[in-house]
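Visitor: this one's structure only:
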């Protein structure tokens, strides 16, 4: 390994400032996990990605890119950056997450020496290797859904000198062959906690995962497993974005149609649907997708065929039109009222309980107001 790479790793470790993960950051070479190319986002279009190839940069330029504390996209809609023949239009489907966030995830999961860990989403293999460096190869099992991403990660992990248990498969099913685990950590967002996860973690162990619903508002939860497929815990202060597990992505959104439905006044200003406010709305209407147009907010539940449109009126208030069997805005109004009545707490004021029968998010404490997550 070059002196330049070692120096950049030290600088990155200094910036992140983690005590428990400092040695791993010093020793694991992130540049090996970027492969031969990464995607650079276009400055004018969110869906346009241009490959940056290692062969087209100097060694120092590539190392500087690797040790910049930012996320590098490595796959867009199934096309690896090294396989792209030019700019690609689409959405990221795999990436090397910003190292500071990787370490924050590992710290939040309370991973320590002696723990046996199941990682959901191998990705590039960088976080997998950090855990191998600290815990040892035999303590780490990592599962990746995408065969191309998994093969790329396997090569990089092996090249870096590590040998965890690597599995190609559906991480939502966990990996029962090596259960029980002390810690389960996910590097992809889920809509609900898969039933297999608490079943494969020992009582007293933890599940730490990003969560994201169909309104695309994310959260970060840390659960303690109680046995019998149950777990409970609180949402954390951090705001995280991770790619959603593919089976948990929303269906295609139907076209927007304006002016449909029965009108009535609403006292809820739709501009509050940002940040935690949007997350609360997502709890109340978990099957709905949201979009904004000129002077209007739209909600569509494709499965139920329900719609809502909220628009400001000439008197300075707001009018909602709703159509379909599920009155989307009615539920959102009620949830926003409860949240505002509690002082508009951050997500960390909420918790989640998981049982084999149901999952629900609660406000304040487990006996407080609650919303069921979709089955």
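Guide: Alright, I've got the coordinates. Here the structure is a predicted model, which means the values were calculated and not measured. Residues are numbered from 1 along each chain as shown.
Visitor: use CA for all of it now, contacts and neighbours both
Guide: Noted.
Visitor: report how many residues lie close to residue 85.
Guide: When neighbours are counted by other CA atoms under 10 Å, residue 85 registers 10.
Visitor: and it, helix, strand or coil?
Guide: Assigned with DSSP: H, G, I helix; E, B strand; the rest coil, residue 85 falls in the coil class.
Visitor: ok, second structure coming up, stack it against the first:
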């Protein structure tokens, strides 16, 4: 049986071989930080279950340590309250609300942030503390402040960080409000997704500083952006290659809603293939066009449900080999989605890295190609 140190070295070797680890300082952090201290127990999804069921994996059980050193996200909390050690049943269901992000993504994000020794960095979302430990190893404890929304999660992270020998500045609070003491930072990294850039971030990161954040929404499509703050309250940047997703920050998550009831509406042919919404970037473009809608379904049978107005759109195959859409309510959701998707298709359906974002006092706008290209306002 391999030891934790051997498994950690093997994982770091794999991440070096696949190009994740390209800088010695971050490689040293990956080889030094004991992930097992931050994932004393976690949930494993049970294959084939709908809705997904989870099995607790606890310290000392067969396969637990090997699971810690897989390049996988490990779920550590369900429904904002249930942790693996709270579960007495063999399996449990629920919605993931906290996790230890897969190591390759943690390390790629720290690389992309461009944080160096001497920088002051604000991390939004301490989570288990594993990413925080990676950052503290590179920057030193004095260079890193981390904010966690959930007090239970934050206390567990503080214990694990102390056990691992790190003592960065930790805060329990709403990270979307930034540092409650108003400190200034050179870099900000978010390990949760947001619907828009919180204004405190844009005032606490110094001009010339960078913000690395995942933009998401109520359809849970994600895109990773790197922005440079140009002046207090303003920033611009581009979306990055790859496929990055994070749980949405709880204050930005959709409000509770009743179970959708599919009601009659106006029917017409669809001008796009609904299955395009299953594409990584296609679904995100649709979310930009209908930011207050939740997306259900898949393939030719998509359902959009507007959380704020109750408007609906649902698609289905028609008898002519195309698709039909039924819309209901004050917001014509599918009309908006079609216009956005056709603009994206007209330029060859590029990945998100073809898009950029500009934040000013007038609003927050995602654009395609160039600043004056087609664009969509984020909901703020």
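Guide: Received the coordinates, thanks. Quick caveat, the model's predicted, so the values are computed rather than measured.
Visitor: so where do the strands sit in the stretch 51-200 of the second structure?
Guide: For the stretch 51-200 of the second structure, the strands defined by DSSP state E, counting those that start in this stretch cover 53-58, 74-78, 92-93, 96-100, 121-124, 144-148, 169-172, 185-194.
Visitor: dump those strands into JSON lines; add distance to residue 378 of the second structure as well.
Guide: Output for the strands of the stretch 51-200 of the second structure, formatted as JSON lines (distance: least, CA to CA, whole Å):
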{"stretch": "strand 53-58", "distance to residue 378 of the second structure": "34"}
{"stretch": "strand 74-78", "distance to residue 378 of the second structure": "28"}
{"stretch": "strand 92-93", "distance to residue 378 of the second structure": "33"}
{"stretch": "strand 96-100", "distance to residue 378 of the second structure": "24"}
{"stretch": "strand 121-124", "distance to residue 378 of the second structure": "20"}
{"stretch": "strand 144-148", "distance to residue 378 of the second structure": "24"}
{"stretch": "strand 169-172", "distance to residue 378 of the second structure": "27"}
{"stretch": "strand 185-194", "distance to residue 378 of the second structure": "10"}
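Visitor: please work out which of those strands is packed deepest.
Guide: Stretch with highest mean neighbour count among the strands of the stretch 51-200 of the second structure: strand 121-124 (a mean of 27; mean count of other CA atoms under 10 Å).
Visitor: residues in the first structure aligned with that strand?
Guide: Strand 121-124 of the second structure corresponds to residues 117-120 in the first structure, going by TM-score structural alignment.
Visitor: nearest to residue 332 of the second structure among the strands of the stretch 51-200 of the second structure would be which one?
Guide: Taking CA to CA as the criterion, residue 332 of the second structure comes closest to strand 185-194 out of the strands of the stretch 51-200 of the second structure, the separation being 24.6 Å.
Visitor: for that closest one, enumerate the helices and strands it packs against.
Guide: Counting contacts by 3 or more CA pairs under 8 Å, 6 or more residues apart in numbering; DSSP states H and E, strand 185-194 of the second structure packs against strand 121-124, strand 205-215.
Visitor: what's the distance between the alignment partner in the first structure of residue 338 of the second structure and residue 164 of the first structure?
Guide: With TM-score structural alignment defining the correspondence, residue 338 of the second structure maps onto residue 333 in the first structure. If you measure residue 333 of the first structure against residue 164 of the first structure using CA to CA, to the nearest Å, the figure is 48 Å.
Visitor: and the helices and strands packed on strand 185-194 of the second structure as CSV, adding distance to residue 223 of the second structure?
Guide: Formatted as CSV, these follow (distance: least, CA to CA, whole Å):
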stretch, distance to residue 223 of the second structure
strand 121-124, 17
strand 205-215, 5
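Visitor: which one of the ones you listed lies nearest to residue 4 of the second structure?
Guide: Comparing those against residue 4 of the second structure with CA to CA, the closest turns out to be strand 121-124 (26.7 Å).
Visitor: quick check: the closest one compared with the first structure, mean distance?
Guide: Its matched residues in the first structure lie on average 0.4 Å from strand 121-124 of the second structure after superposition (mean CA distance after the TM-score superposition for the first structure).
Visitor: returning to that earlier point: next up, the contacts around the closest residue to the match of residue 338 of the second structure other than its chain neighbours.
Guide: Once flanking residues are discounted, residue 333 of the first structure sits nearest to residue 268: 6.3 Å by CA to CA, 6 or more residues apart in numbering. Residue 268 of the first structure sits next to 318, 333, 336 when contact means CA atoms under 8 Å, 6 or more residues apart in numbering.
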